[in-house]
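Enquirer: Any chance you can model this:
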Amino acid sequence: MTQTREATAVRTVTSTPLADGCAVLGRHLQRIKAAPGVLILTQTMPITMLLFFGYVFGSALAMPGQEYRAFLVPGLLAATAANGIMTGMFQSAQDCHRGVMDRFRTLPMSRTAVPLGQTAADLLTTAIGMVPLILVGLAVGWRIEGGPSAALGGFGLLLLFRFATSWLGCWLGLLIRNEEAAGQLGSATFILPLLSSAYIPTDNLPGLLRTVAEWNPISAMAAATRDLFGNAAPSADAAWPTAHPVAGTLAWSAALLMVFVPLAVRRHARGGE
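Expert: Predicted coordinates:
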């Protein structure tokens, strides 16, 4: 009965993707309000990592502790943007596992609406959820050294990257269709920021590992955030996406959206076939 009420709460008077997507967006926001535990956990984890890495490991790295925290905050913002994979995958798999997606497919609504509403809700909650991390970052010594327009561009790029990764996660969740499996695989995505420049510079990594880290989209996002916030200049001898991080992040985001938006919509339309 709960699943049926959840699904039928979406109004289907109109059948345009935007109108239906807004209805699904409202459903996801109500869902978060009713069960905020997962949201709180995902939003407080970066703050915990900032305090742990910044104060426990900061003095042990080549950078002084204060400088390392200024280096770390943009990297954590980039990692938060990349976490759209985990949250998108878990939410989609949970709805599939509980039969909500099957109910949505019986309604006269756009097939784009369900993944669009989910990713839009994730984008909105991420934008709000980044505020505590930014405030804690300012409290521990991080500063935005660039101009206001560059800083706004940095935040916009973070949200664009989050939107792109959430579509990837949405497709994975629709593919897996199992809540428990999605949770386990989502935990494994924690390694992705570790293989990037989110937490440490890649300059001193051994050859193959450095190549992997520099071509990791999270490295481009982290470098772009540092560049736009005026915290560090990109490394000129890095791989192209990291040496040109703003262009690299835009390219990665566009590629993810072009590939996984149609894949997620098609997968939702097909259901368990």
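
Enquirer: Please make it C-alpha for all contacts and neighbour counts, starting now.
Expert: Will do.

Enquirer: Stretch 54-63: which residues count as buried?
Expert: Applying a neighbour-count criterion of 16 or more other C-alpha atoms under 10 Å, one finds Gly54, Tyr55, Gly58, Ser59 buried in stretch 54-63.

Enquirer: between these, which is closest to Ala251?
Expert: Gly54 (30.6 Å; C-alpha to C-alpha).

Enquirer: helix/strand/coil for Thr12?
Expert: At Thr12 the chain is in coil, as set by DSSP: H, G, I helix; E, B strand; the rest coil.

Enquirer: who touches it in this structure?
Expert: When contacts are counted by C-alpha atoms under 8 Å, 6 or more residues apart in numbering, Thr12 touches Asp20, Leu107, Pro108, Met109.

Enquirer: what separates the closest residue to the third one other than its chain neighbours from Ala121, distance-wise?
Expert: Spatial nearest neighbour of Pro108, chain neighbours left out: Thr12 (6.4 Å); criterion: C-alpha to C-alpha, 6 or more residues apart in numbering. In this structure, Thr12 and Ala121 are 18 Å apart, going by C-alpha to C-alpha, to the nearest Å.

Enquirer: what do you get for Ala150?
Expert: Using C-alpha to C-alpha, Ala150 is found at 26 Å from Ala121.

Enquirer: One more sequence to fold, the one below, so I can look at both together:
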Amino acid sequence: MTTTTETRAVERPASSVAARVERPQPPSALSASLTLGWRSVLKIRRIPEQLFDVTFQPVIFIVMFVYLFGGAVSGSTQQYLQFVLPGILVQTVVMASLYTGISLNTDIGKGIFDRFRSLPIWRPSALVGALLADSIRYVVAAVVCLGVGMAMGFRPDGTVFDVVAAVLLVLVFAFSLSWIFAFLGLVMRSAGAVQGVSMLAMFPLTFASNVFVDPSTMPGWLRAWVDVNPVSHLVTAVRGLMAGAPEAGAIGWSLIGCAALVAVFAPLTVRAYRRKS
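Expert: The predicted structure follows:
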């Protein structure tokens, strides 16, 4: 009897103390998104091969197109460099955005998102974190493009503010476009399928545009597409900013395109993510 009474006397304070301990508050949506975004950054640091497409690809494209086609297209490699570098900057950063869908699909296939579902966090934070982390890839691609171009003799006529504004416009567009590829990564069954469909959509956007040549030399049916291609508007806006002659119409259409992409595909992507996870 005495032993039982003493045991109860000892147990009561412990249970009462445990009852008074408050559970920690779950992280906010911003904190969870930034934390999972940092996870994606750590993956890049541990697997630097993920940056090959934004480091080696722009170098190859700039050198190849300038020295192989510069003389034939513009009569001078230096003159063609001034024309084509803003376009290659846009192409490189925009093409880097398709990695978002591949990465998401791979994580889902490995069951990582099942673990995130068990955590007391804002459900779409893993999705938003991945999109934010990929912005680092876009910055790397932009820096490499400008660095290689400057080393080869590219000289923007615009101010530093104009060049920074041009780069920011490209980054915003790439972030908006990445919602499409994130959606594909969530609804398709394999990373290979995501890559194949994304590249199929990317080629007419980038190559059938004004990135490499003046559209005035194209046949009418192709020029009709180029004139409405959102990438063409973006390239025109970037060229104008870097030349020190901003074109308000092209900048406006680019920003409208960004807003439209987010307005349409962000809800679709979040809905697909909630169903998947």
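
Enquirer: Now tabulate the buried residues of stretch 54-63 of structure 1 in TSV and tack on distance to Leu29 of structure 1 and secondary structure.
Expert: Output for these, formatted as TSV (distance: C-alpha to C-alpha, whole Å; DSSP: H, G, I helix; E, B strand; the rest coil):
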residue	distance to Leu29 of structure 1	secondary structure
Gly54	33	helix
Tyr55	35	helix
Gly58	37	helix
Ser59	41	helix
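
Enquirer: Tell me which residue of structure 1 matches up with Ser28 of structure 2.
Expert: Under the alignment (TM-score structural alignment), Ser28 of structure 2 maps onto Thr16 of structure 1.

Enquirer: What segments of the stretch 101-250 of structure 1 are helices?
Expert: Along the stretch 101-250 of structure 1, the segments classed as helices by DSSP state H, counting those that start in this stretch run 113-139, 148-176, 179-188, 191-194, 207-215, 217-228, 240-243, 245-270.

Enquirer: mind checking which of the ones you listed is nearest Gly75 of structure 1?
Expert: Taking C-alpha to C-alpha, helix 217-228 is the member of those nearest to Gly75 of structure 1, at 4.9 Å.

Enquirer: Make sure Gln91 of structure 1 is actually in contact with Trp171.
Expert: No: with contact defined as C-alpha atoms under 8 Å, Gln91 of structure 1 does not count as touching Trp171 (10.6 Å).

Enquirer: Please identify which of the two sits among more neighbours.
Expert: Applying other C-alpha atoms under 10 Å to Gln91 of structure 1 and Trp171 shows that Trp171 carries more neighbours, namely 27 against 23.

Enquirer: Next one: the counterpart of that one in structure 2 relative to Leu119 of structure 2, how far apart?
Expert: By TM-score structural alignment, Trp171 of structure 1 lines up with Phe183 in structure 2. To Leu119 of structure 2, Phe183 of structure 2 is 23 Å away according to C-alpha to C-alpha.

Enquirer: returning to that earlier point: looking at the contacts of Thr12 of structure 1, spot the one nearest Gly272 of structure 1.
Expert: Leu107 (16.6 Å).

Enquirer: Without its sequence neighbours, what residue ends up closest to that closest one?
Expert: In space, and not counting its chain neighbours, Leu107 of structure 1 is closest to Thr12: 7.3 Å by C-alpha to C-alpha, 6+ apart.

Enquirer: What of Asp95 of structure 1?
Expert: Closest residue to Asp95 of structure 1 apart from its sequence neighbours, by C-alpha to C-alpha, 6+ apart: Met101 at 5.7 Å.

Enquirer: Looking for the alignment partner of Leu119 of structure 2 in structure 1.
Expert: In structure 1, the residue matched to Leu119 of structure 2 (TM-score structural alignment) is Leu107.
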